[in-house]
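K.L.:
Predicted model follows, preceded by the sequence.
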Amino acid sequence: MIKTQRAPQELITSGKPEFGHFDGIVKQLAVDKFQYFSEMDTPRSGLAKHFAYKQFQFIAITTPRYMIGVALADIRYVGSSFCYVYDIKANKLVEHNFLRPLGLGYTMTDSPYSGRSSIAGGKVAFVIEDGLWQLTLNMKHIQADLRLTPLALSLPMAVCTPTGYSGWTYTQKHNGLKVSGTLTIEHEPQPLNQALGGYDFSAGFMRRETSWRWASINGRIADKIIGLNLAAGVNETGSNENVFWVDGERHLLGAVHFEFERHNRDSDWRVFSDDGRVDLQFMPHNCRKEKLNLVLLKSNFRQYIGTFSGTITDTKGCEHQISNVLGLTEDHFAKW
């Protein structure tokens, strides 16, 4: 059993973050109170601290007909966003991308409990109120005003871990959320009675070169709503961010491995744990990819849409069969 603790009001106290898994949402990261040191134990300048801090936010929405992925990222030198709409039956992906330099034309809240993040004059916007997320989109192919609501008593996964020599990463995720509001795709209003969603809030002083593998589900099996988040590469210093939700109940999992052929985008993935509690196969159907090589900054990003099959055993020992459930995987390298 993974030990959890009550979420602090502020993550940084006495110049250092509080590490571990939290029950609830940290209201303020209090980044301004963090005492940032170099690898040689000398205080870093305010400018160095500013540019070392990174954050990104992501929302995924799944309906019977479409999957939608929306991201906002601030790596200080540049702000970026993407929004894609994936037509499940047609296996067709349409995307919009935005890039803004040096804090111009975008805003990001550094509170996982409240605030607004937006880009391109509000064409993409995330609003967090009392820990609840809203998404608004206003683009050619898609318009949305959506609210993500947890099932009763459902807790997010919230964890802070040491990163590199003197950094830290706070990650908060919640999947298997109900979706309400309005959604129009290609001028056609979409029903939301079966829609599910999830969000990701990640921020901190990450490694200069960072890579991760990731898997995510917002779906249904039998009469249950499930959410899944599995990752390897970032939050693995004493804790991890792996979690499985069943009808809103949170089950924290152990470490997992990702096996796939990076240079063959059509190859299947295997995601599994040494203890046998996670044993999944993933078949990719489509991919949103982007490569940026700006010398000092690099990003090699691939997010796959496909189906999962296999088994997950929750913390009560109940085995859940997963069969052709739509979800995401990701393989990403960043130099920032």
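P.N.:
Cool, the structure landed. Residues are numbered from 1 along each chain as shown.

K.L.:
From here on, just use CA atoms for contacts and neighbour counts.
P.N.:
Will do.

K.L.:
list the buried ones in the longest strand anywhere in the chain?
P.N.:
Across the chain, the longest stretch assigned as strand under DSSP state E is strand 167-185. By 16 or more other CA atoms under 10 Å, the buried positions in strand 167-185 come out as 167-180, 183-184.

K.L.:
Can you tell me the centre-most residue of the chain?
P.N.:
Closest residue to the average C-alpha location of the chain: residue 200 at 3.2 Å, with CA atoms, centre = their mean.

K.L.:
which ones are touching it?
P.N.:
Residue 200 makes contact with 56-59, 171-174, according to CA atoms under 8 Å, 6 or more residues apart in numbering.

K.L.:
So what's the residue count around residue 203?
P.N.:
For residue 203, the neighbour count with other CA atoms under 10 Å is 24.

K.L.:
In space, what's closest to it - neighbours in sequence excluded?
P.N.:
Of all residues not flanking residue 203 in the chain, residue 55 sits nearest, at 4.0 Å (CA to CA, 6 or more residues apart in numbering).

K.L.:
Give the other helices and strands that the helix or strand containing that neighbour contacts.
P.N.:
Element membership of residue 55, judged by DSSP states H and E, is strand 54-62. Other helices and strands packing on strand 54-62, by 3 or more CA pairs under 8 Å, 6 or more residues apart in numbering; DSSP states H and E, are strand 66-74, strand 196-204, strand 209-221.

K.L.:
second one coming, line it up with the first:
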Amino acid sequence: MRDSPEDSLPAAPRQIPERDGQARFGRFAGAAASIDWSRLAAPYARSALWRRFHHKRWQYIALATEELFCGLAIVDLGWTNTAFAYAFDRRLRKEVAAYSQNGLPGLSARVAQHPGQGSAFHWLGNRIVHEVHDGQRHRLALHCGAFRIEAEFLAAGCAPLLLAVGPVCGGSVHATQKSPGMPLTGKVQAGQRTYDLQGGVASFDYSNGLLARETAWQWASAHNRELGFNLQSGYFGDQENALWLDGRLIPLGTAHFEHDAADPLAPWHIRTDDGLLDLRFQPEGARREDKNLLIAASRYVQPVGSFSGWVKSSSDAAPRTVTRLVGVTEDHFSRW
């Protein structure tokens, strides 16, 4: 009998924390309907002032086709906010459109309390809007000068979301929702060039936590409709490591990233210590951004490219070959 999509992980709690103020730690299948860190009880509770400076939320969305990769994010740091978006032409091996803007606290960005509410960024006529209808249908609109995106993607009929909840060193607690690959339609305009997203795949990463003043991670993500993964090494340990395979959501062990930090466009090797994933990543190009805001700073590089190798659903399963699966890696440090 084929396993049901949610048999590998327990169902997600509806609210975080739960009624007693405790956050249930672990990896879950499905979505939380509420994340409210003001309700945390001891030992993870923090004052309102502490939360003001340590509460971080972001919504990241990836759109991938054989021709184009788009990545965009709306980030609320509490005391400020920012947004970025880019379009990378995989055949030309270069960025063909980009937008990046810091905003005003409480005015230019809205990152929802949970991923089912959508997020938005507005600045001087430029806008990025992510809407979610009935928890299933996602609509993304970006209008930033000659860079425009009109896209829709649908969660219905896909594998379950991953919800990961856990403590973070130097901070308090964190929750993140990661999606599988979802069918994509729409258009991207980059100057005079228009790209068709029909037949592509969308995925998203929604994160909401009380994080340390300095936070660093390495990350990898790639998806098609049958297979995808999310891997992270850094501030959140192995909490969010997962494989989506044929409708199943499978937890993965600790991820090891082997790469040349001085040359992120050199090949990467990524594996998990449970023997379920071993991949080589070949970058095609990268988005980079370094910011120094005196009291805050970030160093960020996100190579775009393809993954090849193999994954397994269990230790005794036959390896599934992965061939040129489009996605990204990331090396990120923030002082925020």
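P.N.:
All right, it came through fine. Computed from a prediction, not measured in an experiment: that's the story for all the values here.

K.L.:
Look at residue 49 of the second structure and say how many residues are nearby.
P.N.:
When neighbours are defined as other CA under 10 Å, residue 49 of the second structure has 8 of them.

K.L.:
sec struct for the residue in the first structure that it lines up against, please.
P.N.:
When the first structure is aligned by TM-score structural alignment, the residue opposite residue 49 of the second structure is residue 47. Put simply, residue 47 of the first structure is helix when judged by DSSP: H, G, I helix; E, B strand; the rest coil.

K.L.:
what's the average distance of the strand or helix carrying residue 233 of the second structure to the first structure?
P.N.:
Per DSSP H and E: residue 233 of the second structure is located in strand 227-234. Taken over the aligned residues, the distance from strand 227-234 of the second structure to the first structure averages 1.3 Å (mean CA distance after the TM-score superposition for the first structure).

K.L.:
For residue 266 of the first structure, see how far away residue 136 of the first structure is.
P.N.:
Residue 136 of the first structure is 32 Å from residue 266 of the first structure, where distance means CA to CA, to the nearest Å.

K.L.:
Show me which of these two is the more surrounded one.
P.N.:
Set residue 136 of the first structure next to residue 266 and count neighbours by other CA under 10 Å: residue 136 wins out with 21 against 15.

K.L.:
which residue in the second structure lines up with that one?
P.N.:
Checking TM-score structural alignment: residue 136 of the first structure goes with residue 141.

K.L.:
Show me what counts as buried in stretch 118-134 of the first structure.
P.N.:
Of the residues in stretch 118-134 of the first structure, 118-120, 124-128, 131, 133-134 count as buried by neighbour count, 16+ other CA under 10 Å.

K.L.:
picking that back up, any idea which of the helices and strands packed on strand 54-62 of the first structure gets closest to residue 317 of the first structure?
P.N.:
Residue 317 of the first structure lies closest to strand 209-221 among these, at 17.1 Å (CA to CA).

K.L.:
what comes up buried for that closest one?
P.N.:
Within strand 209-221 of the first structure, the residues that count as buried by 16+ other CA under 10 Å are 211, 213-220.

K.L.:
out of those, who's nearest residue 143 of the first structure?
P.N.:
residue 218 (21.0 Å).

K.L.:
what sits against that closest one?
P.N.:
61-62, 175-177, 196-198, 225-228, 326-327.
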